[in-house]
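Visitor: next one to model:
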Amino acid sequence: MSRRSSRSKHTPAPALTGASPCPCGLPASYGECCGRFHSGAEAAPTAELLMRSRYSAFVAQDVAYLVRTWHPATRPRHLELDPGTQWTSLEIMQTTGGSAFHTTGTVTFRARYRHHGQRGALHERSTFERRNGAWVYVEGTFVE
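Guide: As a prediction, the model looks like this:
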């Protein structure tokens, strides 16, 4: 008799812990990296770190963080994440501006995922703005 896993391909991954590798791809634990931003202990100091933390929020399905870091002018009224999407990797391709010395910045990235078992990638150039001292996501455009 064979045992089948009770976990289906649509079941979310186990919750991240502070000691988990950070999903954003930097060589740090989740607690030392994006987790500190998700908890509200710190704000992301650059547009790139905000981008990475937002990617990690998609992995963790942290809707509250995504909404909190979205510019009020472009933020959706309701955000619902698809539980059938599993984000698997993030590649930062280019950044412009977005440092402590800028008020705007862009981050071009490729995020890979599986959606109901099918592999895919999102290639986007995201625009960020510093608002009241904190970086927020403004909008993204798809890159071909």
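Visitor: contacts, neighbours, all on C-alpha from now
Guide: Fine.
Visitor: where do the helices sit along this structure?
Guide: 34-38, 47-60, 63-68 (DSSP state H).
Visitor: and the ones you listed: which comes nearest residue 89?
Guide: Comparing the helices of the chain against residue 89 with Cα to Cα, the closest turns out to be helix 47-60 (9.0 Å).
Visitor: which parts of the closest one are buried?
Guide: By neighbour count on 16 or more other Cα atoms under 10 Å, the buried set for helix 47-60 is 47-60.
Visitor: would you mind pulling up the elements that it packs against?
Guide: Contact here means 3 or more Cα pairs under 8 Å, 6 or more residues apart in numbering; DSSP states H and E; on that basis helix 47-60 packs against helix 34-38, helix 63-68, strand 85-97, strand 104-115, strand 134-142.
Visitor: and the residue nearest the centre of the chain, how far is that from residue 111?
Guide: Nearest to the mean C-alpha position of the chain, by Cα atoms, centre = their mean, lies residue 55 at 1.2 Å. Distance check for residue 55 against residue 111: by Cα to Cα, to the nearest Å, it reads 8 Å.
Visitor: second input sequence below; structure requested for side-by-side comparison:
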Amino acid sequence: MQCPCNPTIEYKNCCKKAHQNINLAITAENLMRSRYSAFVLGDIDYLQKSHHNSTRPNKREKKEILQWAKSVQWIKLEVLNTYKGTSMDTIGNVEFKAFFMENGKVEIIHENSLFYKDTECWTYVKGVLHS
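Guide: Sure thing, here's the model as predicted:
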């Protein structure tokens, strides 16, 4: 199976590693890509685990996210820009576009995401959507 975040790489050699051990997402971009793949695959537990505890969705929101993620057809991910977010940083930003089909129409999430790294791993904090 090809990886949802990058169809030129096999899933087992890409996001599957982070999905099995979040500590293997060594950069903010790695974590963002693994979160996109988790949306595509409907892996809501990974989405929760990779979400910073200060902004993590509650149980009701978790169900709504899973329902929505499974209701759309994911097309592709484009990473546009990264700022910091290396293995040596504790903060990082990743700007991306996620393309999906919903109700017969192509939609795009264009977001600049904020990530924090604590002593263990990177986590998603929040995103600012571009219109």
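Visitor: circling back to that earlier point, columns mean neighbour count and distance to residue 121 of the first structure on top of the helices and strands packed on helix 47-60 of the first structure, output as JSON lines?
Guide: Shown next, in JSON lines, are those (neighbours: other Cα atoms under 10 Å; distance: least, Cα to Cα, whole Å):
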{"stretch": "helix 34-38", "mean neighbour count": "22", "distance to residue 121 of the first structure": "21"}
{"stretch": "helix 63-68", "mean neighbour count": "16", "distance to residue 121 of the first structure": "19"}
{"stretch": "strand 85-97", "mean neighbour count": "17", "distance to residue 121 of the first structure": "9"}
{"stretch": "strand 104-115", "mean neighbour count": "19", "distance to residue 121 of the first structure": "4"}
{"stretch": "strand 134-142", "mean neighbour count": "19", "distance to residue 121 of the first structure": "11"}
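Visitor: thinking again about what came up before, dump the buried residues of helix 47-60 of the first structure to a markdown table, plus distance to residue 116 of the first structure.
Guide: Putting these into a markdown table (distance: Cα to Cα, whole Å) gives the following:
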| residue | distance to residue 116 of the first structure |
| --- | --- |
| 47 | 31 |
| 48 | 29 |
| 49 | 29 |
| 50 | 27 |
| 51 | 25 |
| 52 | 24 |
| 53 | 24 |
| 54 | 22 |
| 55 | 19 |
| 56 | 19 |
| 57 | 19 |
| 58 | 16 |
| 59 | 15 |
| 60 | 17 |
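Visitor: going by distance to residue 93 of the first structure, which of those wins?
Guide: residue 48 (10.6 Å).
Visitor: that closest one reaches residue 96, doesn't it?
Guide: No. Residue 48 of the first structure is beyond contact range of residue 96, at 9.2 Å (criterion: Cα atoms under 8 Å).
Visitor: overlap in contacts, these two.
Guide: Counting by Cα atoms under 8 Å, 6 or more residues apart in numbering, the contacts common to residue 48 of the first structure and residue 96 are residue 107.
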